[in-house]
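Asks: below is the structure, and that's it, no one-letter string:
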């Protein structure tokens, strides 16, 4: 129980320090949404594309995190990884290819596999 509380607090702290995103849609929203969400949400092509790239990053994270003991924590760290990958590594507008292949840091190496 203490470990779960600790992981929750760490995950929340990580989210608090994440820099501004390229899409105005929250990571948590995209975790719940299916493909096609961005096209229905935005009329502006640039906003829609930014949303779609971010949605692909979320889908990549969901796939990678599904087998971890603490998938919610993994997703929080994946968001942090994505934002910092954009800010410090690619240093440009992210592409769909970036979103599907960015290196994730889950911090939870205990897989349920």
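Replies: Ah, there it is. Predicted, not measured: the structure shown is a model, and the values here were computed from it.

Asks: only C-alpha atoms for contact and neighbour calcs from this point on.
Replies: Fine.

Asks: tell me where the chain has helices.
Replies: All helices of the chain, identified by DSSP state H, fall at 2-16, 27-32, 37-41, 45-65, 71-84, 96-101.

Asks: which residues are contacting the second one?
Replies: Contact partners of helix 27-32, identified using Cα atoms under 8 Å, 6 or more residues apart in numbering, comprise 54-55, 58-59, 62, 79.

Asks: likewise the fifth one?
Replies: Contact partners of helix 71-84, identified using Cα under 8 Å, 6+ apart, comprise 7-8, 11-12, 14-15, 18-21, 27, 57-58, 61-62, 65, 68, 99, 102-108.

Asks: contacting residues around residue 52?
Replies: Counting by Cα under 8 Å, 6+ apart, the residues that residue 52 touches are 38, 96.

Asks: dropping in the other structure now:
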């Protein structure tokens, strides 16, 4: 009987993860490539999600991701820069912003370049 609980716990964890309302960059990253080429990149969120709260959260995250990709083009290692930008964005949301982020904040958060060279500066100042 004790061992049956061990089988139930992973199942419960799977259900909990699938029902999460969080939208992460990893969820939208592959679609963001299509979105950056599209006329209206945020409209892709309506295709990916049905719940209005998730759609808005996706639009915020997509805005932050597209900003990071655009800013990180100036970096010597753009893909690493985007990974660090995601970390910075999560930290910015959790520790700097007092409320849930909006699209304007997603379009203005600081994206940093130069991690590989240990010369970290805002990408907006990088040539």
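Replies: Received it, and whenever you're ready, just let me know what you need. The shown structure was predicted, so the numbers you read here are calculated from the model rather than taken from an experiment.

Asks: dump the helices of the first structure into a markdown table; add distance to residue 112 of the first structure as well.
Replies: Conversion of the helices of the first structure to a markdown table gives the following (distance: least, Cα to Cα, whole Å):
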| stretch | distance to residue 112 of the first structure |
| --- | --- |
| helix 2-16 | 16 |
| helix 27-32 | 21 |
| helix 37-41 | 30 |
| helix 45-65 | 10 |
| helix 71-84 | 10 |
| helix 96-101 | 22 |
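
Asks: which one in the first structure is aligned with residue 112 of the second structure?
Replies: Using TM-score structural alignment to pair residues, one finds that residue 112 of the second structure aligns to residue 105 in the first structure.

Asks: now residue 81 of the second structure
Replies: Aligned by TM-score structural alignment, residue 81 of the second structure pairs with residue 74 of the first structure.

Asks: residue 64 of the second structure now?
Replies: When the first structure is aligned by TM-score structural alignment, the residue opposite residue 64 of the second structure is residue 57.

Asks: how far away is that match from residue 93 of the first structure?
Replies: In this structure, residue 57 of the first structure and residue 93 of the first structure are separated by 13 Å, where distance is defined by Cα to Cα, to the nearest Å.

Asks: quote the end-to-end distance of stretch 32-51 of the second structure.
Replies: Terminal residues of stretch 32-51 of the second structure are spaced 19 Å apart (Cα to Cα).

Asks: ok so, going back, show me which of the contacts of helix 71-84 of the first structure are buried.
Replies: Neighbour-count burial within the contacts of helix 71-84 of the first structure applies to 7-8, 11, 18, 21, 27, 57-58, 61-62, 65, 68, 99, 102, 104-106; the criterion is 16 or more other Cα atoms under 10 Å.
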